[in-house]
Every structure is written in structure tokens, then in C-alpha cells.
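Novice: can you look at this prediction? I've put the sequence above it.
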Amino acid sequence: MSKTSIFAPLKHRPYRMLFTGQLFSDLGTWLDMLALGILVAYTWNMGPAELAALTIVMGLPWVVIGPFAAVWADRLPRKGLMIFCDLLRMLIVLGFVVAPNLYVLLALVFFKELFSAMFDPARQGAIRTLVPEEVLLQASSLSQLSLNVTKVAAPVFGGIIIAASSPSFVFILEAVLFLFSMMFISRLPHMPKAMAEEAAEPGTAKRESVFWKHFKEGLRFIGENRVLATAIILMAVRFFLIFLYDGLLVLWGKEVGLPEEYFGVLLGAVGFGTVLGTLAVGQWNFWSPKPIQMMAVTGAISGIGILILALGSYQVIPSHPALWVTLFFFVGFIGAGSAVPYGYVLQKETPSAIIGRVTGAANSISNLSMFAAPALGAVVAEWIGTGGVFAIAGTGTVLTGLFALLAVRKAEAKREYAGKVDGLHG
């Protein structure tokens, strides 16, 4: 178990600037989640179809364009690219304020998410470049902490602002956050391009062939690295199973008899559990030699929590608000046991020169799995009920973790056997 504090990377000024810039960027990324929905549904009096379109446009760049955009995160200077993405996102969210209709708003949202999908791989690459190897795990954990905290806190903060003012004020504040992000990232030291330019040859065709070569290198690296591929697949399956039931939480709450005012408490419990779990997993990193096993075990345990939610839906266990708040906290806390090791694997297993492309491909795989899950969950709920969806998700989460654990142990046994055979013949 490492005695290095999770906050140790902040002693290094370059990482401190990067982390602060990321914190402001993450706040800006998530601040408008509620405000955009309020603008469409309440200000413009639109319905489910328009809200669905907004959700799709938010995710589309990460799935379709993110892996291609991530190539540029490895081809361009990372500091300049992050500043460029912050600048354009700042201008785009100011455009939200004056957007005259849904079509313009959707176009602006699309481009904001596109530049977010470019910012993230560049940030991952900057961590790999700036942080000493001995505190890479802690730096990755802090980065995950920023994401987890802002994903929960920023929409809530946005909702408070809307209640006191309007969505437009949220968008203006969001622009200020991206400005602050730019200010801190501009104080980073110069980081050279991750990839040296290939020998320049005239003609667009050559440039395109180089681009596709670099794009395929990222995918090939994932396919050839068993640990990295396993971590990405595990997280993609986990995200799919989470989003299978995520949209049904309101129906689940009605079935267990929770008053509507408890939903905010439940979400807060998940967020608080995730934050504490991230701090704990980042600090007590006994798992660092075997991150896949950590992901598998915590995944299986969190699946048990989801199965208990299914039992509540079927009225098998007595329903009490304190029980559900505690359980949601537990699921969030244990969930960090997968998220933090996953981020560490991305950093540890990937060379700096290609981490942008690997991150972009991993984000695309995860977001693609999330795209299909909510619609499938709704269809299955119509067929076997809300509790059935939670039961499927919980069982799938447990089995995925157990299968991954057995697969890793089998691979370790093979390596040990091969080592013994080599020793006999040596």
C-alpha cells in the first residue's frame, strides 16, 4: 500500500495548473446540463422529441467524431489545443444566450461537445507528459475526482442559479469558467507535439493517408494490449448496464414508495459516495499492481447493490428512505473502485505519443454503449417491469465482474505455467 498522499501531485506546479484548469473546464462542461433542458422544455415550450434530440446531439460527437478528433490531440501541441478548445467553447456557450431557435441551439451544442471531445484526450496526454511516474496514479485519481465532483455538483449549482435567475445567466457563468480554465492552462510549460510530423510530401492524399495511419495506430494499440482492452471493455459494459436502468430511477422510486423530494437526496448520496470512494481508492492504492482485478471485484459488489434495488421494486424487502439513501451511497462509493483503476490503466498502459487516440477511442466505445442502453431499458421495462430491468442490470454487473476475474486468473495461471516450463527447459 502506497503512503503517497492522493494530493501529492499538486506539489508539482505544472500539474497544479493543469488540475485547476481541468476543474474549471469540468465545471463548465456540466454546468449547462439542466439549463439546456429548461430552455428547451420551459422557455420554448417543447416536448420529449426535442429533449431527445438534445440528448442525442450531446453524445453524438463523442461517439462518431471523438476518435478522429483525438488524433489531433496527438498531432498538435497539447497546451495550445486545450486553450483553443476552451476559447471556442467559451464563445459557443455565449451563443446559447442568443440562439433564436432549436436548430441553432443543437448546432451550437454539437460543436461544444466536439471541442470537449478534443479537450479530454489532450488533457490525458498532458497528465502523462507533465506528471512524474511515481505520482501518476495519484494524478489520475485527482483527475477522476474532478470529473466525479463536477458531474454531480455542477448541474445542481446550475439548477440553483436557474431558480434565482435564468438559463442565460448559467451560460454566461459557464463562459467565465472556460475563461478561467484557459488562464490556468496558459501557465503550463511548453509541451512538444506527441508525434513528430512525418516527412512532408505535397498533396492532400498523402496528408490524409498519414491521418488514417495515426488513427488506426490507436485502435491497433488497444487491440494488442490485453490489459488496456480488458479495462475498456469492462467499463463499456458497466456503462451500458448503468444506463439500462438509469432513466427508470423515477419509476423505481414510485414503486418503492419514495416521496419525490428524495430523488435529489439519492443523487446527492451517489455523488458523495463517489467522491469519498475516489479519495479512498486514490489514497489506499494497494490495488495498483492488479487494477483489472480491482475493477472486476468492485463491479461484482456494486452489482449486488443493484440487485437489492430490484428486490425493493418487487416489494421483497421493506422499503425505508434511510435504506435507499445508504444503498445509493454504497453504489457510488464502490463504483469509484472501477473508475479510478480504469483511469490509471489508460495512463499507465499507454505511451504519451498515442494516449490522445487511445482516450478518444475509449470514450467513443463507452458513449456508444450508453447510447443504446436507455431505449433498450425502456422497452424491457414495458415487457417485464422496472424491477426486471434492475435485476438484469445487477445480474449482468455481477457476472461481468466474476467473468473478468476468472479470465485474469486464468491468464495468470497460464503465464506461471509457461514460466515453469521455460525454467525446466532453461
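Specialist: Now that the structure is in, tell me what you want to look at. Numbering: from 1, shown residues only.

Novice: make it CA atoms for all contacts and neighbour counts henceforth
Specialist: Noted.

Novice: can you show me the helices along the stretch 301-426 of the chain?
Specialist: All helices of the stretch 301-426 of the chain, identified by DSSP state H, counting those that start in this stretch, fall at 321-349, 355-384, 386-425.

Novice: so how far is residue 40 from the nearest residue to residue 41 once chain neighbours are set aside?
Specialist: Sequence neighbours aside, residue 47 is the residue nearest to residue 41 in space, at 6.1 Å (criterion: Cα to Cα, 6 or more residues apart in numbering). Residue 47 is 8 Å from residue 40, where distance means Cα to Cα, to the nearest Å.

Novice: all strands for the protein, in order.
Specialist: Taking DSSP state E to define them, one finds no strands in the chain.

Novice: burial count for residue 342?
Specialist: 25 (other Cα atoms under 10 Å).

Novice: surely it and residue 294 touch.
Specialist: No - contact criterion Cα atoms under 8 Å: residue 342 and residue 294 do not qualify, at 9.4 Å.

Novice: returning to what we had before: quick one: which of residue 47 and residue 40 has more around it?
Specialist: Neighbour totals were compared for residue 47 and residue 40, and residue 40 leads with 19 against 11 (other Cα under 10 Å).

Novice: so that one makes contact with residue 50?
Specialist: Yes - because the distance of 7.3 Å satisfies Cα under 8 Å, residue 40 is recorded as touching residue 50.

Novice: how close does the residue nearest to residue 41 get to residue 129?
Specialist: According to Cα to Cα, residue 47 stands 46 Å off from residue 129.

Novice: spit out the contact partners of the nearest residue to residue 362 once chain neighbours are set aside.
Specialist: Leaving aside its sequence neighbours, residue 362 sits nearest to residue 232 (Cα to Cα, 6+ apart; 6.1 Å). When contacts are counted by Cα atoms under 8 Å, 6 or more residues apart in numbering, residue 232 touches 342, 362, 365-366.

Novice: next one for the comparison:
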Amino acid sequence: MLAILANRTYRHLFAAQVIALLGTGLMTVALGLLAYDLAGANAGAVLGTALAIKMIAYVGVAPVAQAFTDRLPRRSLLVGLDLVRGAVALCLPFVTEIWQIYLLIFGLQAASAAFTPTFQATIPDILPDENDYTRALSLSRLAYDLESLVSPMLAAALLSVIGFHSLFAGTVVGFLASAALVLSVRLPVPRAGPWRGIWDRTTRGMRLYLATPRLRGLLAINLAVAAAGSMVIVNTVVLVKTSFGLAEPQVALALAAFGAGSMVAALALPRVLDKVPDRPVMIAGAGLLVVGTAAGIALGSYGTLLALWLALGFGYSIAQTPSGRLLRRSAHPEDRPAIFAAQFALSHACWLICYPLAGYLGATIGMKGAFAAMAGIGLIGLGLAARVWPAGDPTDIGHDHAGLPPDHPHLAAFGANGGHRHAVVIDDLHHHWPGARRH
């Protein structure tokens, strides 16, 4: 897996991702302490609102930002967005009012909503070989999981010698280092598509995404992932401290078990995906999430919780990590930023639904009811994925183009007599998936 780090451009971008993640992790710890400093016992409500603002920014900003930035040089765009994020983080230590937290968090996450899909869409251009790209996806998953383990420990060590306001300086340094690493490499410039109006550019990623069967299946899997993941992220602290009467170290250990399961899956996935197609792997991961969430109804001890969280982390990574392969396969290079932005927005829309639902149900009908309800949502996602994502996921599909003139370059390349076959991607010549509607 580490062999792909021999590629200098990818190595620098991966280092930029890791450093920015560590900085963001420090900010998460510092933000919780800042909220408590300003709001006291209401800090949870402040953080919950900040989380909702984050998800709203992700869902609403990503497609619009991509539409306005799709013709900007990628390197300049990524560096500029890192500098914006660093400038916002620099303001956080000087916050004196809760509304200022909300405003700055929206600005920071809006910049991230533009940065992340652009960053993700760049990697397939750097690593065109699918096996290399698969390993890059697993490394990225490992980076996220390691950040969730390392950042709290690093924050705890720093807090023993500095005040929490100084942790925000680590966030600023992280974003500046990320910008420097991106600036140190030359990024490929994808072929620009035809000029389009702003509404067309804003909605293009969503239209391409929702017209592609495998990506509709991915959206359903995103729902199953969010249903299970929200139970872990929102309710771990309640289960550990209220249901089992334990303390903060046991909360951290439970979350570490979830991360460990995800890391094990990320390490194993490249070898699995060399032999097994994406669809059965991802559906199996979603199925494990549904079964694991349902098993939470019978949760009876802390030890069982650790084992269950380990299994859920494993399923979480299996269901989610290969998604970049589907996106890469489902768009031409010039459309990848749009389709990655659509995935970013739609997947976070699933989290925006499931986060508050998991918390509300746990507080009103109890954890057993919450586990049952979220397992039901996951089962809906799993069933939809199996239904809308065709088995075998065919790519070379026979079809015709009744409206094209016989001398059109596309027909000249692939043949026009009674239709032709090639790997189908939704684009200006293929508005609908063959078999769904003739074009």
C-alpha cells in the first residue's frame, strides 16, 4: 500500500491531508473547551448547533462552490482555500460571543466544502491506475482513523503545558503547512468541458450522479453508513457514562475500538478489491452495519459495546472506502469535481438527517428504540442499494443514438448500425442510462 507514496505529487498531497486533519482535530478539542468556557452547562447545545451548521455548509455550499470554481487552476484554488481556513482558525481564539463561533464555523466549513471535493477529484488524475487509486483510498481512510486517535492524545499532551486557546495555533499551522505542500507540486490540468451557464454548472454534478445506477446505489449505502455511524458518534458517550456508569477514558476507548475496526478494514480492502467487485463488498459492509446496529438492541455490557463498535467500524470502512472508485468510474475527468462535490453534499445530507435523529430518539424513546429505528433506516438504505445498483454493474452496454447524424464523431468511433457498445458514462451524449430511457 505504501508503495504509492513513491509518487512525489501524491506523497505531498497525502502529507497535506494528514497535517490538515491533525490541525482540525486539535481545533475540535479546543472548540469544545471554548464552548464550555462561553456557555458552561449549555456547551453541548452550542456544539450541536455548530455541528448542524457544519453539515448545512457541506450540503449547501459544495455544489455551488464547485460551479463557481470549476475553471480555476486547482493548485491555486486549494492553496487559497487552505489560507482562508487558516485565517478563520486564527480568529477563533479571540471569540467572546457564541454567535461568533457559529459564524466562524460556517466560514471554515464552507471553505472545506469547496476544498475537499476538489482535492478528492485531483487524486484520480494523479494516480490513473485503479489499483494505485484503491490503495490511495485506503490510505486516506487510515489517515482519518488515525487522526481520531492521535489528535485527542496530542491535544491532551499540549494542554498540560499550554492553554486551550493556543491549540487553535496548531490548526493554523496545519492549514499553512497543507497550503505549502500543495504549492510544492504541479497538479494535472484536466481538459475543460464546454462553457455552461451557472445553473447548469451548479446542478450538473447532481444530475450526473442521480442518473447513474451505481451512484444511486452509493447514495443508498451512504444512508446506511450514516444511520449506523450516527449511533456511534452521537450516543457513545451516553451509553458509556449513563448506561454503564463509566468515565471519559472508557468513552475514548469505545471510540478507539470503532476506529480500530475501520483501520483493519482499510488495510485489508486493497487485496479484497483486487479480487472482488465493489458492489458485493460495499453491500456486505452495509449489511454488517445494519446487523450490528440491530444487535445494539441487546447490548448488555461495556465489553459487548467494544466488540460491537469494532464490528461497526469494520463495516463502516468496507461500505464507504471504495466510493471513490465508483465516482472515478462514473465521470469524465472534466466532470469529476462536479460529481465528487455531489457525493460530498449528498452523503452529508444523510448525516444531517441521521445525527439529530439518533440523538433525539436516544433521549426520548431510549437506546433500544434508537438502535431499532436506526437499524430500520440502514435496512432501507441496504434494500435500495441492492435494488437500484444492478448486479454485475455492467459498463459496456449496447445502446443507440437516434438523434445524432450518421457522421457524428461518436458514431464514427463506436459504430452506428443498429447501435453500439462502449463503457457508458452520463454526459452530453448520454443523458440517461441505457435501458432506463432511450436517448
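Specialist: Nice, I can see it. On a predicted model such as this, the values are computed, not experimentally measured, just so you know.

Novice: returning to that earlier point: aligned to the residue nearest to residue 362 of the first structure, what sits in the second structure?
Specialist: Aligning on TM-score structural alignment places residue 232 of the first structure opposite residue 219 in the second structure.

Novice: counterpart of residue 115 of the first structure in the second structure?
Specialist: Looks like residue 115 of the first structure aligns to residue 111 there (TM-score structural alignment).

Novice: swap that for residue 191 of the first structure, sorry
Specialist: Checking TM-score structural alignment: residue 191 of the first structure goes with residue 188.

Novice: ok, that match - contacts?
Specialist: By Cα under 8 Å, 6+ apart, the contact list for residue 188 of the second structure reads 122, 125-126.

Novice: now it: how far from residue 125 of the second structure?
Specialist: Distance from residue 188 of the second structure to residue 125 of the second structure, by Cα to Cα: 7 Å.

Novice: same thing with residue 137 of the second structure?
Specialist: For residue 137 of the second structure, the distance to residue 125 of the second structure - Cα to Cα - is 13 Å.

Novice: who's more crowded, these two?
Specialist: residue 137 (23 against 17).

Novice: in CSV, list the contacts of residue 188 of the second structure along with distance to residue 234 of the second structure.
Specialist: Shown next, in CSV, are the contacts of residue 188 of the second structure (distance: Cα to Cα, whole Å):
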residue, distance to residue 234 of the second structure
122, 32
125, 36
126, 36
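
Novice: what's the neighbour count on residue 243 of the second structure?
Specialist: 15.

Novice: the one 3 residues further on now?
Specialist: The local packing of residue 246 of the second structure (other Cα under 10 Å) involves 15 other residues.

Novice: what does residue 33 of the first structure give?
Specialist: Residue 33 of the first structure has 18 nearby residues by other Cα under 10 Å.

Novice: got it, and residue 305 of the first structure?
Specialist: Per other Cα under 10 Å, the neighbour tally for residue 305 of the first structure reads 19.

Novice: show me what it lines up with in the second structure.
Specialist: Alignment note (TM-score structural alignment): residue 305 of the first structure maps to residue 292 of the second structure.

Novice: now the nearest residue to its match once chain neighbours are set aside: how far from residue 352 of the second structure?
Specialist: Leaving aside its chain neighbours, residue 292 of the second structure sits nearest to residue 312 (6.1 Å; criterion: Cα to Cα, 6+ apart). Plainly put, residue 312 of the second structure is 20 Å away from residue 352 of the second structure if you go by Cα to Cα.

Novice: which ones are touching the corresponding residue of the second structure for residue 291 of the first structure?
Specialist: Residue pairing (TM-score structural alignment): residue 291 of the first structure is matched to residue 278 of the second structure. By Cα under 8 Å, 6+ apart, the contact list for residue 278 of the second structure reads 322, 326.

Novice: show me where the stretch 1-150 of the second structure has helices.
Specialist: 8-39, 43-69, 74-91, 98-126, 130-159.

Novice: between the second one and helix 8-39, how many degrees?
Specialist: Put plainly, it is helix 43-69 of the second structure. 140 degrees (axes from the mean of the first three to the mean of the last three Cα atoms, to 10 degrees).

Novice: do the same with the fourth one
Specialist: Using the same axes, to 10 degrees, the inter-axis angle of helix 98-126 of the second structure relative to helix 8-39 is 170 degrees.
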